[in-house]
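Enquirer: dropping a prediction and its sequence here:
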Amino acid sequence: MWTIPNIITMLRVLLIPVFVVVYFLDWKWAHQAGAFIFWFAAITDWVDGYLARKLQQTTPFGAFLDPVADKLIVATALLLITHTYASVWITVPAILLLAREVYISALREWMGQQGKHELVKVSFTGKAKTMAQMLALIGLLSETEYFMGIPIYWVTLGYGLLYFAAVLSLWSMVIYTLAAWKDLKNT
């Protein structure tokens, strides 16, 4: 259980309260610091997976904890941006993304119990959704439009990527549902 990848994954879970506290601090760069913590947590997701494979330290505990850690920090970030922006234009795609995560997690759990987990393994569309979602959240969390006087339009890009992630999310949900459809309808 105490492998380097598992420790990194647990660090990601422990970063969640730090992320929230920093984001709500009453200082000028709080949201940018929170976005940095979120970015760091997103990078640890890649690092722990890479190390698990490279060091041959994959474990059942890591296979369980890694997606849970991902979903917890993403759900936290989605809640923070819905609070910050208090807009239907952020809330609707955030709810779609959260609902999809709950649905796909339940579908994968159920298919695993049927011995057919391979039918709903992570697809390219799911990975693309995750990348767009992470970049959108970093941009929206940071609320940065200018960096040292140079326009970078992070928030504008964040809005676009959030909607792109929501579309990919719905599309991947359809793909996973179709892959499992035969088993779903026969129950």
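Expert: Sure thing, it's come through.
Enquirer: for the rest of this, base every contact and every neighbour count on C-alpha atoms.
Expert: Noted.
Enquirer: can you show me the strands along this protein?
Expert: With DSSP state E, the ranges of strands along the chain come out as 146-147, 150-151.
Enquirer: deepest of those strands, which one?
Expert: strand 146-147 (a mean of 11; mean count of other Cα atoms under 10 Å).
Enquirer: now what about that one, what contacts it?
Expert: Applying Cα atoms under 8 Å, 6 or more residues apart in numbering, the contact partners of strand 146-147 are 152-153.
Enquirer: to the chain's geometric centre, what's the distance from that strand?
Expert: With Cα atoms, centre = their mean, to the nearest Å as the basis, strand 146-147 stands 25 Å off its chain's centre.
Enquirer: tell me the buried residues in stretch 60-71?
Expert: Using 16 or more other Cα atoms under 10 Å as the test for burial, stretch 60-71 gives 62, 65-66, 69-71.
Enquirer: middle-most residue in the protein, spatially?
Expert: residue 74 (4.0 Å; Cα atoms, centre = their mean).
Enquirer: what's the lengthiest helix in the chain packed up against?
Expert: Longest helix in the chain by number of residues (criterion: DSSP state H): helix 154-185. With contacts defined as 3 or more Cα pairs under 8 Å, 6 or more residues apart in numbering; DSSP states H and E, helix 154-185 has these neighbours: helix 88-113, helix 124-142.
Enquirer: ok, and here's another one to check against it:
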Amino acid sequence: MRITLPTILTLFRIALIPVIVVTFYLPFKGANIVAATVFALGAITDWLDGWIARKYNLTSAFGAFLDPVADKLTVTITLFLLVQADPSILMAVVCSIIVGREITISALREWMAEIGERKHVRVALLGKIKTIVQMVAIVILLARLPKVGLPMYQFGQTLLIAAAVLTIWSGAVYIRAAWPILRGREQ
């Protein structure tokens, strides 16, 4: 197994998950800012490991497996924290949509890869836009910044709702791309 710099960055991102959780619960002023900063560091690392892997051709099978796992773990666990901090129907529904789509599309990709049709469910631009909106929303929601001319928490919620809409849309695109294969396997 080849451990490349992008894979090391992905492992670092996984190691940041307990740091996010612990800092989220620390009882000191500014812990929310620390948790948001650590999450943002992970999001930047996610972009950086992909860029390095593509630019310097440092891809590996282990890295290709681990990267989406790290993404899903980080986002899902952080969304759980956000719902606990704001146990409203809005947050529960929006976060459930995002997590539900991630599980569904991950299962779809795994199944499509198993039957040799992975190319039909590759990451698309819409999925990347969804990820950016989602990451920015999560950072804002974790930070729980006071109103600075703009109600930041509500802005973060709006961005998370936008991410959920993009989640549904991008998930539908993946399902639509896979649908002929799904239907063909039944017949």
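Expert: Arrived safely, thanks for sending. From a predicted model like this one, the values you see are computed outputs, not experimental measurements.
Enquirer: overlay the chains and give the TM-score.
Expert: The TM-score (TM-score structural alignment, normalised by the length of the first structure) is 0.95; 184 aligned residues with a Cα RMSD of 1.0 Å.
Enquirer: rewinding a little: dump the helices and strands packed on helix 154-185 of the first structure to CSV, plus distance to residue 26 of the first structure.
Expert: As requested, these are exported to CSV (distance: least, Cα to Cα, whole Å):
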stretch, distance to residue 26 of the first structure
helix 88-113, 23
helix 124-142, 15
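Enquirer: right, and those - which one's nearest residue 11 of the first structure?
Expert: helix 124-142 (18.0 Å; Cα to Cα).
Enquirer: mean shift between that closest one and the second structure?
Expert: Following the fit onto the second structure, the mean deviation recorded for helix 124-142 of the first structure is 0.8 Å by mean Cα distance after the TM-score superposition for the first structure.
Enquirer: list the buried residues in that helix.
Expert: 125-126, 128-130, 132-142.
Enquirer: before we move on, what about stretch 179-187 of the first structure?
Expert: residue 180.
Enquirer: contact partners of it?
Expert: 111, 119-120.
Enquirer: contact partners for the closest residue in space to residue 91 of the first structure that isn't next to it in sequence?
Expert: Nearest residue to residue 91 of the first structure, sequence neighbours excluded (Cα to Cα, 6 or more residues apart in numbering): residue 82, at 5.4 Å. Shown in contact with residue 82 of the first structure (Cα under 8 Å, 6+ apart): 90-91, 94.
Enquirer: do you know how far residue 82 of the first structure is from residue 114 of the first structure?
Expert: 36 Å (Cα to Cα, to the nearest Å).
Enquirer: over to residue 185 of the first structure?
Expert: According to Cα to Cα, residue 185 of the first structure and residue 114 of the first structure sit 13 Å apart.
Enquirer: ok, now residue 70 of the first structure?
Expert: Counting by Cα to Cα, the gap from residue 70 of the first structure to residue 114 of the first structure is 24 Å.
Enquirer: what of residue 7 of the first structure?
Expert: 30 Å.
Enquirer: so which of these two has more stuff around it?
Expert: Taking other Cα atoms under 10 Å, residue 7 of the first structure and residue 114 do not tie; residue 7 has more neighbours (14 against 10).
Enquirer: what does that one align to in the second structure?
Expert: Under the alignment (TM-score structural alignment), residue 7 of the first structure maps onto residue 8 of the second structure.
Enquirer: from residue 181 of the second structure, how far off is the aligned residue in the second structure for residue 59 of the first structure?
Expert: If you follow residue 59 of the first structure across to the second structure using TM-score structural alignment, you land on residue 60. Noted for residue 60 of the second structure: a distance of 28 Å to residue 181 of the second structure, by Cα to Cα.
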